[in-house]
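>>> need a 3D model of the following:
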Amino acid sequence: MYKKSILILIFIITLTTYGCANRREMPREQSPGQRVEQQREDRLAKSDQEAVEENINGYNLQDDLKITREEGSEISYINQEQKDELINGLGPKENNTILEEFRSSLPVGINNAIDYFKYNISFDYFLITAEEGSTIRETPTDESAAVTAKESLEKVSLLHRVEGEELEGSNIWYRVAFENQGSVNEGYIHSSMGTPRNFRFDSMKQAIDELNEQLGQGPLHFISNYKNENGTPPQRGDAAIDEFGYRVYHSAPAYDEANTESNYRYIPDGMLVRILDETGDFYHIDAPTFGRGYYVPKQYIDPNVTLRELTHVVVIDRSQQNQGAFEVEDNGLNLVSYTFSTTGIPGEFSYETTLGSYKAIQKRDRFEYLKSGTQEIAGYAPFAIRFTGGAYIHGVPVAYEEVEGEMVDPGFIEYLHTIGTFPRSNMCVRNFTSHAEFLYNWMNVRNGAVIVIE
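Have a look, this model is predicted:
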């Protein structure tokens, strides 16, 4: 009897232990829309694991690598703190008049929360565009002593715009600063040698504020036609883009009226819109980027998948070839990073990065791309965030190398000398690889957006 009682007790303990070990936490209650959205994200993550994109390079990648090798990867600008300290101690030199002092700062409503420091640069800088580079001189005259020589496409920090000796029809010079072997130096460069640029945080903030105002009216939807998966849009002749520069591929037709005989334009995959109502087979939508309403066939919008809250946003400035990343808080915007970038160039085999507000659709640790005009895989891009069609924010592209008849990955490339100069990619937005990795780990795709401004 005693042995039987012991056996029964052991059996009960075993059942109890097994039940505890296999008990699963009950999932939190989700609305039907949230469940659909989660299912869609799961499908995206699974279906795109092996996705291959078009050639993402507007120019031959080897050209960018050659420029980088020839001109080195020296980063010679100084950071914002160094620039502020330097400019406070400077006055005009003999024989020149200061016309403008470059003191860009974060506007009210943007908090300094920088968390990426590899390329800690000043907000105002000068891009050297002269093909043979340029000499920085002690005073704004061509005969003054040389301080240093800088290569084409280098960037130096901007201090002042001044009057000096007239050269090539202009008496405008720029006083600039740069780092040289751990010390900060300054001098003058003639305006014909390049172009001044800056991080336009005011414009970035305005773009984010406008998107937040739209979200204040309710959740936003977005166009979904990655690789024409929901239907090939109509096309007029052989034109690959409409009169506004938006591609037929990866897009939906946006009609003026609720019929396919009316005039239309293309509205790209990922672009944020709002469903106003529905008419037959069409959604009547408002497209904030375009500033008006259109009618879009229903297959191009999933009404259950939306952007409900904006917490993470990257703003890309095509005109300056730079970008900022922001977290949206109740007390304003937190700037977590700012750096150079390279956008798409329109060409025979490439397209510009189109303006507008887009959903951050998905993240991929890498994706492969094809050699132009073929189905041959040429290489890959690391740490990618897709925001429209096959366009991503990503790190420096890597071309596979052939070794003994096999294609081999040579490993990540951190830097290209052409990043932050002029458009050179095919729709995508190139970043230094370390910054692309930072964004990849930081971005919340559920509540994230990408905005392209000019």
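>>> going forward, measure contacts and count neighbours with C-alpha atoms only.
Noted.
>>> mind checking how far Glu186 is from Phe178?
From Glu186 across to Phe178, the span is 6 Å (CA to CA, to the nearest Å).
>>> tell me where this protein has helices.
2-21, 32-47, 61-71, 80-88, 201-216, 433-442 (DSSP state H).
>>> elements contacting the fifth one?
So the one you mean is helix 201-216. For helix 201-216, the packing partners by 3 or more CA pairs under 8 Å, 6 or more residues apart in numbering; DSSP states H and E come out as strand 312-317, strand 448-453.
>>> the first one: how far from the chain's middle?
If I follow you right, that is strand 312-317. Chain-centre distance of strand 312-317: 6 Å, with CA atoms, centre = their mean, to the nearest Å.
>>> what lies in contact with that strand?
Residues outside strand 312-317 that contact it (CA atoms under 8 Å, 6 or more residues apart in numbering): 200, 204, 207-208, 322-328, 341, 443-444, 447-454.
>>> another one to check against the first:
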Amino acid sequence: MMILRHYITILFLMGWGWNSFAVKIEKKLLYDKHTLQDTYKYGKQERCFQWNKISVFLDSLEAFQERNDGYGMLRNYKNANGKPPLTRKYVTNKYKQIRDTFGVNRYQGIPLYRLDDVRVPERYGRDGAYVSVISDSADYFQVIPVTFGGIWHVPKKYMKLIGPLSIKKVIFVDRTNQNIVTLEQEGATWLVRSMNPITTGANRPPYQQPTPPGIYFIQRKLLEMLFLKDGSDEEGGFAPYASRFTGGAYLHGVPVNYPDNKLIEYSWTLGTTPRSHMCVRNATSHAKFMYDWAEVEKTLVIVFD
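Model (predicted):
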């Protein structure tokens, strides 16, 4: 029950406020361009870095790691490990996109089965999601996802075991305030390494979708992430210094549209409103900082409101 309690704490924080600080956070920037203040104005709105939520997220993660030894990552990028079966209940939108009743897409989803029924999945997990591994059998791992409760069976082909680890680097993406903060643990203190404006994914289907809330591992890095023009197989350009964390969602710099090929440092749209396809757009030099600083399968990305 202690393990589940900490998972529930993390889930609670994904959608609600918190009023106490649980860990020590100090500012010691490694990247100091385009830095935002703790509170700042966007038009008539007051925006901020939600240090209260961030603090309790970190406290919950530390407590969780102290109580568990085995970890893993759910994986099914571009359905590479197989198109998942339909869940027990699902919805299909007008674009023929199938989702479970929790809003997770079938495409790139990972089937999660109840312990008493492995015939039909109950829901999907997201690619890149951080889980605790409780046990394994011939065909399945028993896991607890960080962002929702319960113990689930997941077929082994959809899992990558990470093993014992201690998370020292975390990137927080705030969809509400359109900002990002990177933190690194040294001893008992979490050091703030950067505080910057971003834009997250817009809810404009079928080509744009919100950056999904959750807790993910950095999975892969690309110096240039090529993208296609909407509704076409034609390459539209590239996004520099891209770090993938779930599905097709990357942390990256300002996109460059062909035929141009020169990097763009900054866009006036950063820190305004969601407008990307699902990715988290940054100033290009900040994307490079994260590209160099974050470690694959050792750094977490936490997307929250």
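>>> returning to what we had before: mind checking which of the helices of structure 1 is nearest Ser425 of structure 1?
Evaluated over the helices of structure 1, closeness to Ser425 of structure 1 peaks at helix 61-71, with 9.0 Å, by CA to CA.
>>> not counting sequence-adjacent ones, nearest residue to the aligned partner of Pro240 of structure 2 in structure 1?
Under the alignment (TM-score structural alignment), Pro240 of structure 2 pairs with Pro382 of structure 1. Excluding the flanking residues, the one nearest Pro382 of structure 1 by CA to CA, 6 or more residues apart in numbering is Arg366, at 4.2 Å.
>>> need the counterpart of the one you found in structure 2.
Using TM-score structural alignment, the partner of Arg366 of structure 1 in structure 2 is Glu224.
>>> gap between its match and Gly237 of structure 2?
9 Å.
>>> could you do Lys168 of structure 2 as well?
The gap separating Lys168 of structure 2 from Gly237 of structure 2 is 34 Å, by CA to CA.
>>> what do you get for Tyr140 of structure 2?
In terms of CA to CA, Tyr140 of structure 2 sits 40 Å off from Gly237 of structure 2.
>>> how many neighbouring residues does the alignment partner in structure 2 of Thr343 of structure 1 have?
For Thr343 of structure 1, the aligned position in structure 2 is occupied by Thr200, per TM-score structural alignment. Neighbour count for Thr200 of structure 2, taken as other CA atoms under 10 Å: 31.
>>> what's near enough to touch Thr200 of structure 2?
Contacts of Thr200 of structure 2 by CA under 8 Å, 6+ apart are 175, 178, 210-211, 273-281.
>>> centroid-nearest residue for structure 1?
Ile393 (4.5 Å; CA atoms, centre = their mean).
>>> now which residue in structure 2 aligns to it?
By TM-score structural alignment, Ile393 of structure 1 lines up with Leu251.
>>> in contact with its match, which residues?
Residues counted as contacts of Leu251 of structure 2 (CA under 8 Å, 6+ apart) are Tyr241, Ala242, Ser243, Arg244, Phe245, Cys279, Val280, Arg281, Asn282, Ala287.
>>> for Val192 of structure 2, see how far away it is.
With the distance defined as CA to CA, Leu251 of structure 2 ends up 18 Å from Val192 of structure 2.
>>> which one of the helices of structure 1 is the most hemmed in?
Most buried of the helices of structure 1, by mean neighbour count (mean count of other CA atoms under 10 Å): helix 433-442, with a mean of 20.
>>> who's in contact with that helix?
For helix 433-442 of structure 1, the surrounding residues in contact (CA under 8 Å, 6+ apart) are 116, 118, 363, 365, 382-385, 393-396, 412-415.
>>> could you flag which of those residues are buried?
Among the contacts of helix 433-442 of structure 1, those buried by neighbour count (16 or more other CA atoms under 10 Å) are Lys363, Pro382, Phe383, Ala384, Ile385, Ile393, His394, Gly395, Val396, Phe412, Ile413, Tyr415.
>>> now the two most distant members of the residues you listed.
Greatest spacing in these, by CA to CA: Lys363 and Tyr415 (21.2 Å).
>>> can you show me the strands along the stretch 51-200 of structure 1?
52-53, 97-101, 110-112, 124-128, 134-137, 146-150, 155-167, 170-180, 183-190, 194-198 (DSSP state E, counting those that start in this stretch).
>>> state the distance from the counterpart of Lys78 of structure 2 in structure 1 to Ala325 of structure 1.
Mapped onto structure 1 by TM-score structural alignment, Lys78 of structure 2 lines up with Lys227. Going from Lys227 of structure 1 to Ala325 of structure 1 by CA to CA gives 27 Å.
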